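> Sequence and predicted model, in that order:
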Amino acid sequence: MTATPEWWRGAVLYQVYPRSFQDTTGDGIGDLKGITRRLDHIASLGVDAVWISPFFKSPMADMGYDVSDYRDVDPMFGTLADFDALLARAHELGLKIIIDQVLSHCSDQHAWFRESRTDRTNPKADWYVWADPKPDGTAPNNWLSIFGGPAWEWDGTRMQYYMHSFLTSQPDFNFHNPEVQDALLDTIRFWLDRGVDGFRLDACNHYFHDIALRDNPPAPMSSAHDIQQSNPYGFQEHLYDKTQPENVAFLKRIRALLEEYPGTVAVGEVGDGEQSPKTVGLYTSGGDTLHLAYTFDLFGTEFSGRYFRDTVEKFEAETADGWVCWALSNHDVMRHVSRFAQPGDDPDQIARLAIAILVALKGTICLYQGEELALPEAELAFEDLRDPYGIRFWPAFKGRDGCRTPMPWEAGEAQAGFSTGKPWLPIPDAHRDRSVDVQSTDPASILAIYRKAVAFRHAEPLLASGVIAFIDLPDDMLAFTRSTDEAALLCLFNLSREPRNTPLPAGFSRPHSFSSDGATITEVGAILPPLSALFSQRD
């Protein structure tokens, strides 16, 4: 395990979605003991840390992102003792553990909200965003929920509306109340005292709202960029319901708490549309805010050199004093081998090139469970859906269940080795064929490629600390160097479906062994097969 306080710079994280990783009880839902059982697989990838999505007590309306007790494990996943055992085993294997902290909102079943909604004078009456209706009884303003409809729900006991940025059962905290901040910081301390190594802060730019409750203006139609256009959320410019100036001071309070526990880290999830680079820069600068921020900006459908270059350069311009965590897939978006593929593409080729690009980027990177197997997006029937987001917007948007299906471990076992019972989501036959046991015996498998890619990133210090400088090439190619004053590494990618020849900068004459098969350097430049990568150290 890396001992330096800034171990997270250039690190490789691995995201586990607990209910879909490994079931040990036969109920068809993954659990903490299952994660512990499979930690050897994660360690074999060579990653530095494991990010575990929420496992706290919850009614599970939003699959655990609606927390009803921040200091306990939901019985579905096990016990606090199970978590302690997981943490101990991870540390034995040299893996750090980062847990999800969902602070912007909680479940309406949380004791704090139950008390808050009883009347307007109780001790927690101001712990949530309550507001009177307009004279005609309608909501206080035009804010929208990400999961559809208004961001306001009427409560007949208090005779007021409460704000919810997500489901109606996920009331937003009122961070303008210092007591709320203190209580949530105490929940972070609880897990720090148990020995966790850090936190992924869910929706961290949603903590504060505009206290004057001003209406959001319409977004310019050219910039409406919601994950899918069936959701009207993308038609507003979200000036007042999130990303408020007061947020930075609370992030500094989180950082100050973590400084009491050397080596721990705060990874902020920032989804802020076109403002994401600026927000990430603000939230990770100065050495007293977040250590790094996780961005959605490589979750698009375009697979081109121009797409990667434009995205990275926007963040480079805003984060000179900050740090970005890049990912291509997670539990909220279509798996990238399906997103990036064109008709006729080999998903293995997409997977090989994508991981080659990812490990070469400046920043920290995060892998999502199953991408090391090149799992495609699962196609599910409506009756199999469990995601309230997808159920609400079906059929225009099919939700997030397609990327959340269980991990396939053993191709020949019942439920691909995930469970002895019926899984909470079905396991596609195409996933079974890509099981861990099948790929572990194949030196040319995507699993083998991922292990080599992570080893390559760790073996090349330039990939953790070097500056990034792009080289002009056609839009279907991508080229940049990672360098220090002493050394440089050329990173060259052909994202087209045709072979490409291109001249090279002087001083790069030999391909690195991690380059794709067939990628070579001649006297006149580089030759790259379709969907391939070439790396070269400076002579």
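On my side now, so go ahead. Remember, it's a predicted structure, so these values are computed and weren't measured experimentally.

> hey, let's count contacts and neighbours off CA atoms from now on
Will do.

> ok, and the residue nearest the centre of the chain, which helix or strand is that part of?
For the chain, the residue nearest the mean C-alpha position is Asn330 (5.1 Å; CA atoms, centre = their mean). Using DSSP states H and E, Asn330 sits within no helix or strand.

> Now for the residue nearest to Gln244 when sequence neighbours are not counted, how many residues are close by?
Leaving out its chain neighbours, the residue that sits closest to Gln244 by CA to CA, 6 or more residues apart in numbering is Phe208, at 5.8 Å. In terms of burial, Phe208 registers 24 neighbours under the definition other CA atoms under 10 Å.

> which SS state does the nearest residue to Thr168 once chain neighbours are set aside fall under?
By the measure of CA to CA, 6+ apart, the closest residue to Thr168 outside its immediate chain neighbours is Glu153, 6.3 Å from it. With DSSP: H, G, I helix; E, B strand; the rest coil as the basis, the three-state label of Glu153 is strand.

> I figured Glu153 was touching Tyr161, is that so?
Yes. Taking CA atoms under 8 Å as the contact criterion, Glu153 and Tyr161 are neighbours in contact, 5.2 Å apart.

> on that earlier part again, pretty sure the residue nearest to the centre of the chain contacts Tyr368?
Yes. Contact criterion CA under 8 Å: Asn330 and Tyr368 qualify, at 5.3 Å.

> Included below, for side-by-side comparison, is a second structure:
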Amino acid sequence: MSEGIVSSSAVDADWWRGAVIYQVYPRSYQDTTGDGTGDLKGITERLPHIASLGVDALWISPFFTSPMRDFGYDVSDYCDVDPMFGTLGDFKALVERAHELGLKVMIDQVLSHSSSEHPWFIESRSSRDNDKADWYVWADAKPDGTPPNNWLSIFGGPAWQWDTGRRQYYLHNFLATQPDLNLHNAEVQDALLEAVRFWLDLGVDGFRLDTINFYFHDRELRNNPPLHPEQRNASIAPDVNPYNFQDHLFDKNQPENLEFLKRLRRLLETFPGSAAVGEVGDAQRGLQIVADYTSGGDKVHMCYSFDLLSETPPTVDHLSTVVRSFEETVKDGWACWAFSNHDVQRHASRWALGFGGTPQHLKLLAAVLLSLRGSVCIYQGEELGLTEADLQFEDLQDPYGIEFWPSFKGRDGCRTPMVWGVEEKHAGFSQAKPWLPVSDEHRSQAVDRQHADPDSVLNHYRGFIAFRKENLPLIKGNFELVSQNDQVFCFRRRFGNETIICAFNMSDETQTVRIADESVETLEGSGFNGHADGQTITIPPIDAYFGLVG
């Protein structure tokens, strides 16, 4: 190992608590083979960029063997790399290089469902009495031939698909080519945990657990009750999708999941320093599920819900409501906050009308995200301030968008290729036509241009993450909201003997606030211009203040 490089094994096992995790969508990061699709070697090639941000880890979206009906979230082999992304050797090289750069590697694990082309499902559907007959969720039709109950798929239509071979329905919460595994079967749990162990043995440091609250279904297959229109929330599915019309009491969020997560945690504990973050997809009770899954130190380490991935603008009132609810509900659990990811419209566009989409707005939002109590996920291109790409119907690849076009355009707009060079072919992503078009709007925000601009969004992310690392309360401190006016989001972070006051002016006018602390010493290096005079803090428009409380 090169001199000056710190082995990741030297980092404490609590590294995940307050970590900044950078999400890579491998199809769209860097193509090295000239086929227009990103690959593992491309990620390895670009690891210096990720390391330059100062983040602690990268999370790589699925790269496993798959027919790619849902771009890797339909796995046909849990223990191999799809040829479009490379080989297991390429993955091992990626992990080794990341560790040399001081980066942890987290990978997606899709445990709630597989591809219909997985050998397990092929065997399961072959008869009602084979060795894997009960590895998926099968049920007889009602006497009139209709599905067993009213459960709906997130991707549209019933969550049940008729199989002519078994003459039964199977459950699919997503695409019909993504049958749900039956985790009520202990053999299924064992097989999935062995797949997790496979990647731990290869040196991964953790996992992002896809749809973690979908692992179990109600054994009795009871109907979901209707949800009152006033309670419908489009954070999990677009408002044009009738999935929002149900209260999902029985197709997910089952209590049996807690024991499985304990089994998973016990496995992770045998690989010291490994960690897991779960995706909680529920619009009605997301924070309570986060609390249930992360409490006690015996299940997953952290979870994220969709509270800050929704369309609701980041007003002071909304931010305060979310974090207050989190503190009151989750208690000893741990959140992983995110504003953008591969499944939602980029927040630079999603909140543009409600808060503004200028570089200064995006810098302020980055500081808010990186100052909350919890860990943080940053999605590739977020550090550049990328907006949602506007694609034509003929360019779409996402079956979700194709199904609900034009009311909902799907997820392709946040998955377009990363932009590396302003003047390079396809912005430096590939020498061939990319699988999704490079947005002309994005080209001017390429890494090479922003790297050379000290005032760029990219350099702000680098600077603020460095500032965060220099001030431990922002990483591991507790959290206390400070009531101010409806334009200033203000809170304290306290760790040990240090307390930092964080105040964000979300308005277009200068704001002056007073705090109850005896004195505040302005912390340099945040990149913001707020200042203090005694107990009075003055913050310019769309700006922030950070101060050490005396």
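Arrived safely. Nothing here was measured: the structure is a model prediction, and the numbers come from that model.

> ok so, going back, what do Asn330 and Tyr368 of the first structure both touch?
Shared contacts of Asn330 of the first structure and Tyr368 (CA atoms under 8 Å, 6 or more residues apart in numbering): Gln15.

> Give the closest residue to whichever residue in the first structure pairs up with Gln109 of the second structure in space, chain neighbours not counted.
In the first structure, the residue paired with Gln109 of the second structure according to TM-score structural alignment is Gln101. Nearest in space to Gln101 of the first structure, with sequence neighbours left out and distances taken as CA to CA, 6+ apart, is Leu201 at 5.1 Å.

> Under the alignment, what does that neighbour map to in the second structure?
For Leu201 of the first structure, the aligned residue in the second structure is Leu209 (criterion: TM-score structural alignment).

> same question, Glu269 of the first structure
With TM-score structural alignment as the matching criterion, the partner of Glu269 of the first structure in the second structure is Glu279.

> Please apply the same query to Ala416 of the first structure.
Superposed on the second structure with TM-score structural alignment, Ala416 of the first structure falls opposite Ala427.

> That match is in contact with Val419, isn't it?
Yes. Counting by CA under 8 Å, Ala427 of the second structure sits close enough to Val419 to count as a contact (5.0 Å).

> Neighbour count for the two, which is higher?
Neighbour totals were compared for Ala427 of the second structure and Val419, and Val419 leads with 28 against 24 (other CA under 10 Å).

> sec struct for the match of Ala416 of the first structure, please.
Look at Ala427 of the second structure: counting by three-state DSSP, its state is helix.

> Now do the contacts for it.
By CA under 8 Å, 6+ apart, Ala427 of the second structure lies in contact with Met418, Val419, Trp420, Gly421, Val438, Arg443, Ala446.

> Run a quick neighbour tally on the last one.
Under the neighbour criterion other CA under 10 Å, Ala446 of the second structure is assigned a count of 23.

> same check, this time on the fourth one
Residue crowding around Gly421 of the second structure was assessed by other CA under 10 Å; the count is 19.

> That one reaches Gln450, doesn't it?
No. In terms of CA under 8 Å, Gly421 of the second structure does not count as a neighbour of Gln450; the distance is 9.8 Å.

> okay, and stretch 165-179 of the second structure goes to which residues in the first structure?
Across the first structure, the stretch matching stretch 165-179 of the second structure (TM-score structural alignment) is residues 157-171.

> Quote the end-to-end distance of the matching stretch.
Separation of the first and last residues of stretch 157-171 of the first structure by CA to CA, to the nearest Å is 15 Å.

> ditto for stretch 297-305 of the second structure
With CA to CA, one end of stretch 297-305 of the second structure sits 19 Å from the other.

> What range does it cover in the first structure?
Here stretch 297-305 of the second structure aligns to the first structure at residues 287-295, judged by TM-score structural alignment.

> buried ones in that stretch?
Buried positions in stretch 287-295 of the first structure, judged by neighbour count with 16 or more other CA atoms under 10 Å: Asp288, Thr289, Leu290, His291, Leu292, Ala293, Tyr294, Thr295.

> Could you do stretch 102-119 of the second structure as well?
For stretch 102-119 of the second structure, the buried set under the neighbour-count rule, 16+ other CA under 10 Å, comprises 102-118.

> Among those residues, which lie within strands?
With DSSP state E as the criterion, strands contain Lys104, Val105, Met106, Ile107, Asp108, Gln109 from among these.

> ok now do the first one, which residues does it touch?
What it means is Lys104 of the second structure. When contacts are taken as CA under 8 Å, 6+ apart, Lys104 of the second structure is in contact with Ser8, Asp56, Ala57, Leu58, Ala98, Val204, Asp205, Gly206.

> If we use 6 Å, what do you get?
In this structure, Lys104 of the second structure makes contact with Ala57, Asp205, judged by CA atoms under 6 Å, 6 or more residues apart in numbering.

> so how far is Thr329 of the second structure from it?
Computed with CA to CA, the distance linking Lys104 of the second structure and Thr329 of the second structure is 29 Å.

> With the second one instead?
Between Val105 of the second structure and Thr329 of the second structure the distance, using CA to CA, works out to 30 Å.

> so the match of Glu269 of the first structure sits right up against Asp210, yeah?
Yes. The pair Glu279 of the second structure and Asp210 qualifies as a contact (CA atoms under 6 Å) at a distance of 5.5 Å.
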